[in-house]
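K.L.:
Provided below are the primary sequence and the corresponding predicted coordinates.
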Amino acid sequence: MMQKQQGFTLIELVVVIIILGILAVTAAPKFINLQGDAYRSTLDGLKASLQGANTLVYSKSAIAGKEKAADDTVQVGATAADTVAIAFGYLQNDAASLEEALELDTTNDWTIAEGADLTAPTILYQTTSPYDDGTGANPAADCHLEYTPSQALGALPTYEVKGDDC
């Protein structure tokens, strides 16, 4: 008479553990991309901040009667030094205005690559993100925010988060 086997052999357990280990090493990083999610969430937060800042800038422009001007300035702070450039009441796409309105740290944390003119998008990205290769060449990685100012009276600015490669 043969005895019934009542459990797994040591070899079977070791093989299963090795297979699970291989799966964990290869599959888990594809599903757990915390750094990429953090960059993407930061860009979404920056987009919301820019939209909020533009709402306030438009309000200041309307109060000053400058919301119909294609190229003007409006004071957003307590002093005359707190001035931003506007196009049809909304922030223009120059680095100085965006830095002033959003209070961004462009020395350490953020980079603003201005659009060539008011019709070209300005690109904002974190200096440590995959978009920044350290050379300023702006690689093709999509991990940035594109802001294009208002192009006409009554038209809204556009905000586009490109975060596929974060």
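P.N.:
Ah, there it is.
K.L.:
can we go C-alpha only for contacts and neighbour counts from here?
P.N.:
Fine.
K.L.:
what separates the residue nearest the centre of the chain from residue 15, distance-wise?
P.N.:
A centroid search over the chain (Cα atoms, centre = their mean) returns residue 43, at 2.2 Å, as the residue closest to the centre. Distance, residue 43 to residue 15, by Cα to Cα, to the nearest Å: 44 Å.
K.L.:
try residue 56
P.N.:
Using Cα to Cα, residue 56 is found at 63 Å from residue 15.
K.L.:
which one of these two has more residues nearby?
P.N.:
Shown here are residue 56 and residue 15; by other Cα atoms under 10 Å, residue 56 has more neighbours (17 against 11).
K.L.:
just to revisit the earlier point, pretty sure the residue nearest to the centre of the chain contacts residue 145?
P.N.:
Yes - using Cα atoms under 8 Å, residue 43 is in contact with residue 145, at 6.4 Å.
K.L.:
so what sits against both of the two?
P.N.:
Counting by Cα atoms under 8 Å, 6 or more residues apart in numbering, the contacts common to residue 43 and residue 145 are 125, 161.
K.L.:
returning to what we had before: which residues touch the residue nearest to the centre of the chain?
P.N.:
125, 143-145, 161, 163.
K.L.:
now, which of these sits nearest residue 27?
P.N.:
Closest approach to residue 27 among the contacts of residue 43 (Cα to Cα): residue 163, at 21.5 Å.
K.L.:
residues near the closest one, how many?
P.N.:
20.
K.L.:
what sits against the closest residue in space to residue 114 that isn't next to it in sequence?
P.N.:
Distance criterion Cα to Cα, 6 or more residues apart in numbering; nearest residue to residue 114, sequence neighbours excluded, is residue 122 at 4.5 Å. Counting by Cα under 8 Å, 6+ apart, residue 122 touches 93-94, 112-115, 146-148.
K.L.:
next, the one to line up against it:
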Amino acid sequence: MDFTVSKIKIWSKSNTGSKRNSGFTLIELVITIIVLGVLSATAVPRFIDLKDDAKKETVENFHGTLRSTVRLLHMKSQIDNILGDDATIATDYGDYQFSRGYPKTRSEATTPTAYFIETFLELGVPVDVIQNNTTRTATYAEITVYEDNIYSRIGYGTGDLLNDTCYAEYQHTIETQVFSLKTDGC
């Protein structure tokens, strides 16, 4: 018990004997400013790149969603044994045209004509739509969807998205269906 009391007394004596100011010296401030400058010079560019990385990730997610959706719709056509060149299949989203068991990018089975991404990805109501007899471009905030008789693209940019090279694509022809991903322009 006495040991603890004497220890406290020693501590309090050494603490009261110090006459040092509690402020920072000029050298400490300069070193702190230099360290903060170096940290901000290396960290800020990483945070700026996060927007581009987020766009790439979003487009990659769209790519996966396109592939999964087509795979599920193809399985439905196989289960229903509807694998002809031009077949209309009743889906949860309405009638849609298929070729060889794969959904077309543009279905004329309904009026008005339905498009693949518009029908199956449930993006909501577009901000703007430009449509003619063969193509449709819809804008959803920063996301653009372009679709025609062969291509369904979704990504960041304008028009058919080819110049912006930040999109996921589903291409359907009579012979094949191809998925591609372009993220150079994200």
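P.N.:
Cool, got the structure. Everything numeric here is computed off the predicted structure, so don't read it as measured data.
K.L.:
sorry, back to before: what lines up with the residue nearest to the centre of the first structure in the second structure?
P.N.:
Alignment note (TM-score structural alignment): residue 43 of the first structure maps to residue 59 of the second structure.
K.L.:
for its match, what is the enclosing helix or strand?
P.N.:
Residue 59 of the second structure is part of helix 26-79 when elements are defined by DSSP states H and E.
K.L.:
that helix: what's the following helix or strand?
P.N.:
Downstream of helix 26-79 of the second structure, the first helix or strand assigned by DSSP H and E is strand 87-91.
K.L.:
which residues in the first structure does the helix or strand just after that next one match up with?
P.N.:
Per DSSP H and E, the first helix or strand lying C-terminal to strand 87-91 of the second structure is strand 94-99. On the first structure, the counterpart of strand 94-99 of the second structure by TM-score structural alignment is residues 82-87.
K.L.:
quick one: contacts of the matching stretch?
P.N.:
67, 69-77, 91-92, 94, 96-98, 100-101, 149-151.
K.L.:
of the residues you listed, buried ones?
P.N.:
Buried members of the contacts of stretch 82-87 of the first structure, counted by 16 or more other Cα atoms under 10 Å: 67, 69-76, 91-92, 94, 97-98, 100-101, 149-151.
K.L.:
measure the corresponding residue of the first structure for residue 146 of the second structure to residue 137 of the first structure for me?
P.N.:
Matched by TM-score structural alignment, residue 146 of the second structure corresponds to residue 113 in the first structure. Per Cα to Cα, residue 113 of the first structure is found 11 Å from residue 137 of the first structure.
K.L.:
before we move on, what about residue 102 of the first structure?
P.N.:
Separation of residue 102 of the first structure from residue 137 of the first structure (Cα to Cα): 24 Å.
K.L.:
more crowded one of these two?
P.N.:
Taking neighbours as other Cα under 10 Å, residue 102 of the first structure and residue 137 compare with residue 102 leading, 14 against 9.
K.L.:
that one and residue 54 touch, don't they?
P.N.:
No - proximity of residue 102 of the first structure to residue 54 does not meet the contact threshold set by Cα under 8 Å, at 9.6 Å.
K.L.:
and the helix or strand hosting residue 145 of the second structure, what does it pack onto?
P.N.:
Using DSSP H and E, residue 145 of the second structure falls within strand 143-147. Judged by 3 or more Cα pairs under 8 Å, 6 or more residues apart in numbering; DSSP states H and E, the packing partners of strand 143-147 of the second structure are helix 116-120, strand 136-140, strand 151-156.
K.L.:
how about the ones you listed in a markdown table, adding distance to residue 37 of the second structure?
P.N.:
What follows is these, written out as a markdown table (distance: least, Cα to Cα, whole Å):
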| stretch | distance to residue 37 of the second structure |
| --- | --- |
| helix 116-120 | 47 |
| strand 136-140 | 40 |
| strand 151-156 | 34 |
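K.L.:
closest to residue 39 of the second structure out of these?
P.N.:
Among those, strand 151-156 comes nearest to residue 39 of the second structure, with 31.9 Å by Cα to Cα.
K.L.:
the helix or strand just after the closest one maps to which residues in the first structure?
P.N.:
Toward the C-terminus, strand 151-156 of the second structure is succeeded by strand 167-172 as the next helix or strand (DSSP H and E). Using TM-score structural alignment, strand 167-172 of the second structure corresponds to residues 144-149 of the first structure.
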